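Trainee: this one's structure only:
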């Protein structure tokens, strides 16, 4: 009985999927998928250079500012560190850390 239910569920899921192969469909090229928010444009294995993100100090930590600081630093990822926030302490040379004050203004930009 459980195999029948699992089989039916699998069949339903398969009916919801679609695979588009090159050359199939309307002939129009498929539009590229938008990059997810926070997706890195830095090359794989890049090393963060905090000097590039120093312009963010004193600015509000909006998503646009954080992303621009990440890109300028060449980091693969960025995180915001708020006052009294518990954070992991492992060093990651591909990560930009933006320290912010209680108002959300960037007070420091460091790698790690």
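Mentor: Arrived safely, thanks for sending. Values in this document were obtained by computation on a predicted structure and should not be read as measured data.
Trainee: rest of the way, CA atoms for contacts and neighbours
Mentor: Noted.
Trainee: ok but residue 38 is inside a helix, no?
Mentor: No. Counting by DSSP: H, G, I helix; E, B strand; the rest coil, residue 38 falls outside a helix, being coil.
Trainee: also this one, for the comparison:
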């Protein structure tokens, strides 16, 4: 399976503050680029960051970023802003 990596920036988006509430519906589903685009749109974030298993993240907080964490099977386990 081709799992998503890296980040995705929304083109020409105004400054935004993320809200991951609506995107929680994707927890338990397989991480795909299409779901990433949906999460980005639903959250009003400007940046999406994928969190593969056993990854290390910087601790910087960005109010315009949504994080999508998935496990070794590619199943989304957490979606949060920051």
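Mentor: Arrived safely, thanks for sending. Computed from a predicted model, the values in this text were never measured in an experiment.
Trainee: how about the residue nearest in space to the middle of the first structure: what's its closest non-neighbour residue?
Mentor: By C-alpha atoms, centre = their mean, the mean C-alpha position of the first structure lies nearest to residue 38, the distance being 2.8 Å. Counting by C-alpha to C-alpha, 6 or more residues apart in numbering, the nearest residue to residue 38 of the first structure once its immediate chain neighbours are dropped is residue 67, at 6.8 Å.
Trainee: quick one: the aligned residue in the second structure for the one you found from residue 58 of the second structure, how far?
Mentor: The equivalent of residue 67 of the first structure in the second structure is residue 37 (alignment by TM-score structural alignment). Between residue 37 of the second structure and residue 58 of the second structure the distance is 22 Å, computed by C-alpha to C-alpha, to the nearest Å.
Trainee: of the two, who's got more company?
Mentor: The neighbour comparison of residue 37 of the second structure against residue 58 (other C-alpha atoms under 10 Å) goes to residue 37, with 14 against 5.
Trainee: shouldn't the more buried one be within a helix?
Mentor: Yes. The assignment for residue 37 of the second structure is a helix, going by three-state DSSP.
Trainee: for the equivalent of residue 94 of the first structure over in the second structure, what are its contacts?
Mentor: Aligned by TM-score structural alignment, residue 94 of the first structure pairs with residue 64 of the second structure. Residue 64 of the second structure is in contact with 15, 16, 17, 18, 44, 45, 46, 47, 81, 82, counting by C-alpha atoms under 8 Å, 6 or more residues apart in numbering.
Trainee: most neighbours, which of those?
Mentor: Within the contacts of residue 64 of the second structure, residue 45 tops the neighbour count with 27 neighbours, counted by other C-alpha under 10 Å.
Trainee: which helix or which strand is home to that one?
Mentor: Residue 45 of the second structure is located outside every helix and strand, with elements delineated by DSSP states H and E.
Trainee: distance of residue 65 of the first structure from residue 54 of the first structure?
Mentor: If you go by C-alpha to C-alpha, the gap between residue 65 of the first structure and residue 54 of the first structure works out to 11 Å.
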